[in-house]
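Trainee: output the structure for:
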Amino acid sequence: MLIIDDEVALTRSLQIALRDPNYQVAVAHNAQEGLAKANALRPQAILLDLRLPDGDDLKPLQRLNAMLPDSAVLMMSAHGDIKTAVEAVKQGAKDFITKPFDINALKTQLSQYLLAQPLKQEGLIGQTPAMEKLRSELALVAKSQAKTVLLLGESGTGKTAVAAEIHRQSALANQGFVEVNCAALPENLLESELFGVEKGAFTGANKSRSGLIHAADGGTLFLDEVGELTMALQAKLLSFLESQRYRPVGSTKEKQANVRVIAATNRNLASAVEQGRFRADLYYRLNVMPLTLPSLEERAADIPLLLAHFAQQFSYDAAPIHFQLQTQQLLAGYRWPGNIRELKNLVERLSVLYGGDEISVGMLPVEFCEGGKTQQSCDLTGAESEPLEHLSSRLADEEKRVIVGALQESGGHKGNAAKLLNISRHALKRRLQKLGIEV
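Mentor: The predicted model follows:
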């Protein structure tokens, strides 16, 4: 875990209070130091102060999300208000904590991120022929001397996990693995993040700053959503791939970096080239060692393993949910347009609503019954005649009714309401936010 806060006394106190043999706690006292440590340590959880001396409110959050999309960032501030909290969550913060805070409540919030299985292992779970083929190809690519690798496949198939595994099995495993989501930042900010920036290059550039290519020097740079790059950035990326040389924004001097670039996209790049939306020369440069990830529908036999894995991950302070055989069979017949990401979200939702329970078909959201390859039913009252959107709305209304009832019974105390619902306080807060319940 990493704590980024300019109050030295507070960070020391938190280091002591959060001391635990299961994880390490590192600290930084400004945005620049925090971002450098975040890149080097790749923490599972980050406590980020809203107002740092060298950070403009939520800008460090944007950079952390682009650099470490799998890390949980929790914002904290003595100046917190509802508007700032909502904006922080919109920009990717997992939660917003107002100082002073209760240390036991903070430990509970952090535990789910620090003690969960690392996300980078999720996409490699499976025993189907499609997954065995992917593992075999991945091992060959990892050990090759190829400087560029291209990961293809539908959205949500686990490209980040595969990229991390390629790095882990390569000769670069002891060097840095730097990840950036090319769709998460606007063009001007993404260019600065990748190549760095010279002091005075533009308004607000008060100091020179190294980019993520520099941070990945000697290791691996993972460019997710590379198909979203603008044509101008595509040209600059191609130039770097050809020469391993680049020029920071606003600089007249070139720098050099020796990195392996793994690019990923769910777009059909060949089609994008034909339509003039992606440079043909960049496509051919990236497409040296392509790997195509199977969709979840292609590896449906792995679904029970994935359900068990995510159920354990989202068990929080309750026993893991488990799935009846009929439920597993129904989910195996679902089309999974969102692939592993969609399955993960389903298990998280069911874990919040039915912590520790056996999941029957009737507990599933109705879209999973309607989206199968064969006609199936969730046995919900009125399911045969009621429109899908009405059923989804009715399910949300019922969830809202149960939560509001628990809050009323507990006198509005969220902690007690969470106990009544047999879920964690953090899980309750997420449901309140999603359902628009104000307390």
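Trainee: can we go C-alpha only for contacts and neighbour counts from here?
Mentor: Will do.
Trainee: what's the neighbour count on the residue nearest to Tyr354 when sequence neighbours are not counted?
Mentor: Leaving aside its chain neighbours, Tyr354 sits nearest to Ile321 (7.2 Å; criterion: C-alpha to C-alpha, 6 or more residues apart in numbering). If you count neighbours by other C-alpha atoms under 10 Å, Ile321 ends up with 23.
Trainee: does Ile321 really touch His309, like I thought?
Mentor: No - the criterion here is C-alpha atoms under 8 Å, and Ile321 misses it with His309 at 10.5 Å.
Trainee: can you pull out the strands in the protein?
Mentor: 2-4, 26-28, 45-49, 72-77, 95-98, 148-152, 177-181, 220-224, 245-246, 255-256, 260-265, 290-292, 322-323, 358-359 (DSSP state E).
Trainee: for the third one, packing partners?
Mentor: Read that as strand 45-49. Here strand 45-49 touches strand 2-4, strand 72-77, helix 103-114, going by 3 or more C-alpha pairs under 8 Å, 6 or more residues apart in numbering; DSSP states H and E.
Trainee: sequence B follows; please return its structure for comparison with A:
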Amino acid sequence: MKEKVLIVEDDINTLNGLAEILEEEQFVITKARNASQALSAIRKKPFNVVLMDYLLPDQNGLDVSRQILEELPDTKIIMMTAFGTVKNAVEAMKMGIYDYLTKPINLDELLIIIRRAIQEQRLISENIDLKSKLTDTYRFENIVGVSGKMQEVFQKVMKVAGSDATVLLRGESGTGKELIARAIHYQSKRRDKPLVEVNCASIPENLLESELFGHEKGAFTGAHKLKKGKFEVADGGTLFLDEIGELPLSLQVKLLRVLQEKRFNRVGGIDNIQVEVRVIAATNADLEKRMEEGLFREDLYYRLNVIPIRIPPLRERVEDIGPLTDHFIRKYAAKNNRTIQGITEEALKIMMAYNWPGNVRELENAIENAVVMCEGDYITPQDLPAYLQGPPMVDSPLLKIVMEQGDLSYREKLEACEREIIRMALAETNNNKTRAAKKLGFTLRTLRNKVKKYNL
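Mentor: Sure thing, here's the model as predicted:
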């Protein structure tokens, strides 16, 4: 799409000359000879850049620019004048004018400034789009979990997002702790500030202090320049410390100080660095046991454990396997340009029977594998990874699997079974709701309500 430029200039020769040159540079040009024409044009359609003459017959360019910026603050205005003074330039810049040129206009300089203005505008727009997409991606509604246990997690997370309290996420590897941490950040008032993620287990101990707190130039061999740590980078936003149970004791003291006093020193530094950061920590370790073994400080544990949230493993929420399977089929079918409709009843039984020690991450990998291997419209048992295809998994009935989950209420067990039975009926009828309703003995309206309820 060609960028649009509005030229506001009362001198007809200058106006036409600028218009001709900019049209040759592939800009779409609109011309105005006074303030009234300029305001009328900009209210009809937006412009990327406005070239504004300082002296106009009916109003001065600064006043017109002020009106434009009040209505369309993203517009880049370049002021042109034959009477350039430092005072005028300063006044223009304070008001939000993008740049200031003195006549006669240097055309090379003008083109550089216009292109730079448009590039900045594009980057700002892309940044806004990215933030919007991130916010949408990590909305609670987009984290899959229909089980009672996950609904409890979501309710707690929604409450926590509105506060600045420190959160400790606990759960096995692969349960989605990082996804919950991102959801908390992007639903909080800090969403426009940085979210910085650090995996405490993946960084060598001798580098972790510098990574978290930064270092001064010359602090150690190889420290050739000052480096800001993750706490400084995250100032005003959120710092997510994954695998916090692996944090060395030597750094636990320094982390405790930051949580208590909101300040720290860089490695090799003496100045206190003040920060305002929300900390979300996560672990799959038994912190209580590590405290008993002297590997984790008790005072730090209580500082982190202000709001504890436990993410249940997948084997404790078997009713989420179906919705997660649907979600990942859609995701990887789109990614691989496939038209896969779903999964067969036999393949789903295998999925339901498996214990999923790697939790949601393992299930996602299994479905990605199956989507790649699938040659038809539905994933079959033969498409699943080999380790899932053992006879015990195929022969395990759905009811038995659900009933063995002793910590589910009977209502949750009933809903899990009902959801999968409805899914089977839809699969057998190629998603024909009228035929599926007839098979199930439902009215069409009842089936539609249940499809909506179970996110089928």
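Trainee: can you list the strands of structure 1 in TSV and add distance to Gly372 of structure 1 and mean neighbour count?
Mentor: What follows is the strands of structure 1, written out as TSV (distance: least, C-alpha to C-alpha, whole Å; neighbours: other C-alpha atoms under 10 Å):
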stretch	distance to Gly372 of structure 1	mean neighbour count
strand 2-4	43	25
strand 26-28	47	20
strand 45-49	37	25
strand 72-77	33	24
strand 95-98	35	20
strand 148-152	25	22
strand 177-181	32	23
strand 220-224	30	26
strand 245-246	49	18
strand 255-256	51	14
strand 260-265	26	24
strand 290-292	24	18
strand 322-323	17	20
strand 358-359	18	17
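Trainee: closest one to Lys236 of structure 1 among the ones you listed?
Mentor: strand 245-246 (8.0 Å; C-alpha to C-alpha).
Trainee: Provide the aligned range in structure 2 for the closest one.
Mentor: Under TM-score structural alignment, strand 245-246 of structure 1 corresponds to residues 263-264 of structure 2.
Trainee: residues in contact with the matching stretch?
Mentor: 213, 254, 257-258, 272-275 (C-alpha atoms under 8 Å, 6 or more residues apart in numbering).
Trainee: now with 7 Å, please.
Mentor: 258, 272-275 (C-alpha atoms under 7 Å, 6 or more residues apart in numbering).
Trainee: the stretch 351-456 of structure 2: helices as residue ranges?
Mentor: Assigned by DSSP state H, counting those that start in this stretch, the helices in the stretch 351-456 of structure 2 fall at 359-373, 391-395, 398-403, 410-428, 433-440, 444-453.
Trainee: re the thing from before, among the helices and strands packed on strand 45-49 of structure 1, which comes closest to Gly219 of structure 1?
Mentor: When these are compared by C-alpha to C-alpha, strand 2-4 sits nearest Gly219 of structure 1, at 22.1 Å.
Trainee: surely Ala117 of structure 2 and Lys76 touch.
Mentor: Yes - taking contacts as C-alpha atoms under 7 Å, Ala117 of structure 2 lies within contact range of Lys76: 6.4 Å.
Trainee: more crowded one of the two?
Mentor: Neighbours of Ala117 of structure 2 and Lys76, each counted by other C-alpha under 10 Å, are more numerous for Lys76; the result is 25 against 19.
Trainee: how close does Lys400 of structure 2 get to Leu39 of structure 2?
Mentor: 72 Å (C-alpha to C-alpha, to the nearest Å).
Trainee: neighbour count: these two, which is higher?
Mentor: Between Lys400 of structure 2 and Leu39, counted using other C-alpha under 10 Å, Leu39 has the larger neighbour count: 16 against 10.
Trainee: what do we get in structure 1 for that one?
Mentor: For Leu39 of structure 2, no residue is aligned by TM-score structural alignment.
Trainee: gap between the helix or strand Leu39 of structure 2 falls within and the chain center?
Mentor: In this structure, Leu39 of structure 2 is located in helix 35-44 according to DSSP states H and E. Taking C-alpha atoms, centre = their mean, to the nearest Å, one finds helix 35-44 of structure 2 lying 38 Å from the centre of the chain it belongs to.
Trainee: can you redo the helices of the stretch 351-456 of structure 2 as TSV with distance to Leu111 of structure 2?
Mentor: Supplementary listing: those in TSV, determined by distance: least, C-alpha to C-alpha, whole Å:
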stretch	distance to Leu111 of structure 2
helix 359-373	49
helix 391-395	68
helix 398-403	68
helix 410-428	60
helix 433-440	60
helix 444-453	55
